[in-house]
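Asks: predicted structure and sequence below. I'll ask about it afterward.
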Amino acid sequence: MHRLAAEQHYPAQALYVVATPIGNRADITLRALHVLALVDAVACEDTRHTAQLLRSYGLQRPLLAVHEHNEASAAHEVVQRLLAGQRVAYASDAGTPGISDPGARLCVAVQAAGLRCIPVPGASSVTALLSVAGLTDGAVTLAGFLPPKGQARAQALQRWLALPTAVLLLEAPHRIVRLADELHPLGARQVTVGRELTKQFEEIATLPCAELGNWLAARPERLRGEFALVLHAPVTPGGQAAPELDAEARRVLALLLQELPAARAARLAAAITGAPRDALYAAAHAPAPPG
């Protein structure tokens, strides 16, 4: 099998961006194993975690810590190694680096030095959940992790909810109930939630946003583990993509928003104008147009 991986050319003076398993350690590719055995060093988010991962495959390589606290100096060391003719791999703790994971800034530094970044694709919670979410129009916006709290989180959520596409969100277990509360006003809009993807107790369910909180509360263990969620694009009862709101619906919504929270304003505007509540709710959270 390694013969198949060896047929590829692996130039020196290159950073190999290697996807690693997000749970099940069997989800490593043959090419990733070949690269990890070939490189002169492995840059990684957590040296202890990566050392354990490599040992599980019978590998041992020099490790370089590259994380948010030493990013500039560590990137400089990686670039110097590459300029000296080495091959270096980079692996985040799980999944594909640079996809809602560290690694993007390291790639920027390597490319700024005129050197190559070579992807070694593999596991990703993003593509894993999208593959079973049943999206038929293909339009997806990758939002990743929301800011943890405060106005930054509220503004980011408003921005994503205003979009007509499906939205891919990632969330930590200690904030998943809050996210369920934030999505609850979307009512019947569908969300596909993936918990502990590829792990022993993996769960995937598609349900209305209004039911996500109940789904989490139904079993205590559902509040543990990492989450990926696909918020499906808003649809009308007829199954078509939500139409643009007409001027009258937007006028009524704007008047109601002067006195009411977004969820109540959208509900009342829907009752008054007949416009879809999901579209009105998204419009209520849309950023104001530049003056």
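Replies: Happy to help now that I have it. Model, not experiment: these values are computed from the prediction. Numbering: from 1, shown residues only.

Asks: going forward, measure contacts and count neighbours with C-alpha atoms only.
Replies: Noted.

Asks: burial of the residue nearest to residue 203 when sequence neighbours are not counted, as a residue count?
Replies: Nearest residue to residue 203 in three dimensions, chain neighbours excluded: residue 195, at 5.2 Å (Cα to Cα, 6 or more residues apart in numbering). For residue 195, the neighbour count with other Cα atoms under 10 Å is 23.

Asks: tell me which strands and helices the helix or strand hosting residue 279 is in contact with?
Replies: Assigned by DSSP states H and E, residue 279 belongs to helix 277-285. Helices and strands touching helix 277-285, by 3 or more Cα pairs under 8 Å, 6 or more residues apart in numbering; DSSP states H and E, are helix 150-161, helix 247-257, helix 262-273.

Asks: how about a cut-off of 6 Å?
Replies: helix 262-273 (3 or more Cα pairs under 6 Å, 6 or more residues apart in numbering; DSSP states H and E).

Asks: got the buried residues for the helix it packs on?
Replies: 262-270 (16 or more other Cα atoms under 10 Å).

Asks: residues in contact with residue 150?
Replies: By Cα atoms under 6 Å, 6 or more residues apart in numbering, the contact set of residue 150 is empty.

Asks: from what I can see residue 166 touches residue 130, true?
Replies: No: using Cα atoms under 6 Å, residue 166 makes no contact with residue 130, being 10.1 Å away.

Asks: more neighbours: which of those two?
Replies: residue 166 (22 against 18).

Asks: how many residues are close by residue 2?
Replies: 10.

Asks: could you pull out the strands for the stretch 1-150 of the chain?
Replies: For the stretch 1-150 of the chain, applying DSSP state E, counting those that start in this stretch gives strands covering 14-18, 41-44, 63-65, 87-91, 116-120, 140-145.

Asks: let's bring in a second model and compare:
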Amino acid sequence: MTAEHSPPDAAGSATDTDAFFGLVVGVYAATLVVPAVSIAVALRVPTDPGVLFFLSLGVGVAVTAAVGRIAGRTPLAVRLGGSRWVWTAMALPFLYFGVLPLGTTFARGDALPGGMVAVALVGAIAGFLSGVGVVAASRNRHAKAMVADAETVVRFAASAPARDRRVTTWAVAGLFGAAILGFVGSALLDFAPLRWLFQLLVPAGTALYGTTTERRVTISDAGIVVATPAYKHLRSWSAYESFDVTDEEIVVRRAGWSPWGLRDFRRDATEVEDPRAVAATLERFLPRE
């Protein structure tokens, strides 16, 4: 664990650019626009698949370049990373599963052709994955900008407490078991929807287990930053109400409703070099309970 003074580093002026963030947002916008354009053209003007491919490619490049140029502003990335609305980037692509097929059926009087359904499915998946990139990139930049102005910084790395890891392991085992039963049941009963249990529960279990692995933690005047090698997230002190540090765990309790403490910040104190220094820093901002 280290304690240090962070040099000032402004979030950036309106003219500062962030080419990588602009590219991420541009690609995300393209994943939303290209499938819709491709489906609209294919339904109105039957054309050769090769022509449709190059049309989609051209639209994708144009949208990526145009949106990327606008979105590649450092202040925009920082503001977006500090907003809850950033999560809509991951939700919007799933409109392809509902709005597009229903709208097409209403307009045409018949169902969307199978090939177009496949395009919508690919668009939804690609949009979701690129939306994850938008969330991660914007939150990284928000956390970096906020911590840059902090005067006091304490850093350490630790995984979740032993009890949390144990409970999570059993929960993940249960999810995987239910997923396998769903997959087997779909084969025995010839009921395909049961396969969704496998496709949904396995990633959910993996993500749940991932929350218990080691995180790099930064405690500063701005709040608490929890980071992995690819993702950083800052929560300000207003999001918390109290803390406690014992020989086994460091707990910072979230304000408001936190069922079974699931929303709380919890790390293993035995993995921290100097838990007392962490407690002293937390005591500057929160009451100890």
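Replies: It's in. As the structure is a computational prediction, the values presented were derived from the model and not from experiment.

Asks: so what number do they get for TM-score?
Replies: Superposed pair, TM-score by TM-score structural alignment, normalised by the length of the second structure: 0.26. Supporting alignment: 140 aligned residues with a Cα RMSD of 7.0 Å.

Asks: that older thread, save the strands of the stretch 1-150 of the first structure as TSV, and put in distance to residue 230 of the first structure and mean neighbour count too.
Replies: Shown next, in TSV, are the strands of the stretch 1-150 of the first structure (distance: least, Cα to Cα, whole Å; neighbours: other Cα atoms under 10 Å):
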stretch	distance to residue 230 of the first structure	mean neighbour count
strand 14-18	25	27
strand 41-44	28	25
strand 63-65	32	20
strand 87-91	25	26
strand 116-120	25	17
strand 140-145	9	16
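
Asks: out of those strands, which is closest to residue 254 of the first structure?
Replies: Closest of the strands of the stretch 1-150 of the first structure to residue 254 of the first structure is strand 140-145, at 26.5 Å (criterion: Cα to Cα).

Asks: quick one, that closest one and helix 150-161 angle?
Replies: 170 degrees (axes from the mean of the first three to the mean of the last three Cα atoms, to 10 degrees).

Asks: how close does the residue nearest to residue 203 of the first structure sit to residue 152 of the first structure?
Replies: 25 Å (Cα to Cα, to the nearest Å).

Asks: and what of residue 73 of the first structure?
Replies: In terms of Cα to Cα, residue 73 of the first structure sits 29 Å off from residue 152 of the first structure.

Asks: so who does residue 198 of the second structure touch?
Replies: With Cα under 6 Å, 6+ apart, residue 198 of the second structure has these contacts: 179, 183.

Asks: what about it, which SS state?
Replies: helix (DSSP: H, G, I helix; E, B strand; the rest coil).

Asks: only the buried residues of stretch 196-208 of the second structure, if you could.
Replies: 197-198, 201-202, 205.

Asks: which one of those is nearest residue 129 of the second structure?
Replies: After measuring these against residue 129 of the second structure - Cα to Cα - the closest member comes out as residue 202, at 17.0 Å.

Asks: on the three-state scheme, the closest one is what?
Replies: Applying three-state DSSP: residue 202 of the second structure is helix.

Asks: contacting residues for it?
Replies: residue 176.

Asks: how close does it sit to residue 157 of the second structure?
Replies: Counting by Cα to Cα, the gap from residue 202 of the second structure to residue 157 of the second structure is 27 Å.

Asks: just residue 216 of the second structure next, same as before
Replies: 4 Å.

Asks: repeat for residue 189 of the second structure
Replies: When residue 189 of the second structure is compared with residue 157 of the second structure (using Cα to Cα), they lie 48 Å apart.

Asks: those two: which is more packed in?
Replies: A direct count of neighbours by other Cα under 10 Å for residue 189 of the second structure and residue 157 places residue 157 higher, at 19 against 9.

Asks: next, the more buried one: secondary structure please.
Replies: Classification of residue 157 of the second structure using three-state DSSP returns strand.

Asks: does it really touch residue 218, like I thought?
Replies: No: when contacts are counted by Cα under 6 Å, residue 157 of the second structure is not listed as touching residue 218 (8.8 Å).

Asks: remind me, longest helix of the second structure?
Replies: The helix that spans the most residues within the second structure, counting by DSSP state H, is helix 114-148.

Asks: how about that one: buried residues?
Replies: 116-117, 119-148.

Asks: and that helix, what other elements does it pack with?
Replies: Secondary elements touching helix 114-148 of the second structure (3+ Cα pairs under 6 Å, 6+ apart): helix 19-44, helix 74-81, helix 88-91, strand 232-235.

Asks: I'd like these written out as JSON lines, with distance to residue 169 of the second structure and mean neighbour count added.
Replies: Converted to JSON lines, these look like this (distance: least, Cα to Cα, whole Å; neighbours: other Cα under 10 Å):
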{"stretch": "helix 19-44", "distance to residue 169 of the second structure": "34", "mean neighbour count": "20"}
{"stretch": "helix 74-81", "distance to residue 169 of the second structure": "31", "mean neighbour count": "22"}
{"stretch": "helix 88-91", "distance to residue 169 of the second structure": "27", "mean neighbour count": "16"}
{"stretch": "strand 232-235", "distance to residue 169 of the second structure": "24", "mean neighbour count": "20"}
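
Asks: out of those, which comes closest to residue 102 of the second structure?
Replies: Once these are compared by Cα to Cα, helix 19-44 is nearest, at 13.5 Å.

Asks: what residues sit buried inside the helix or strand following that closest one?
Replies: Once the chain leaves helix 19-44 of the second structure, the next helix or strand it forms, by DSSP H and E, is helix 49-71. Buried positions in helix 49-71 of the second structure, judged by neighbour count with 16+ other Cα under 10 Å: 52, 56, 59-60, 63-69, 71.

Asks: that concludes my questions; thank you for your assistance.
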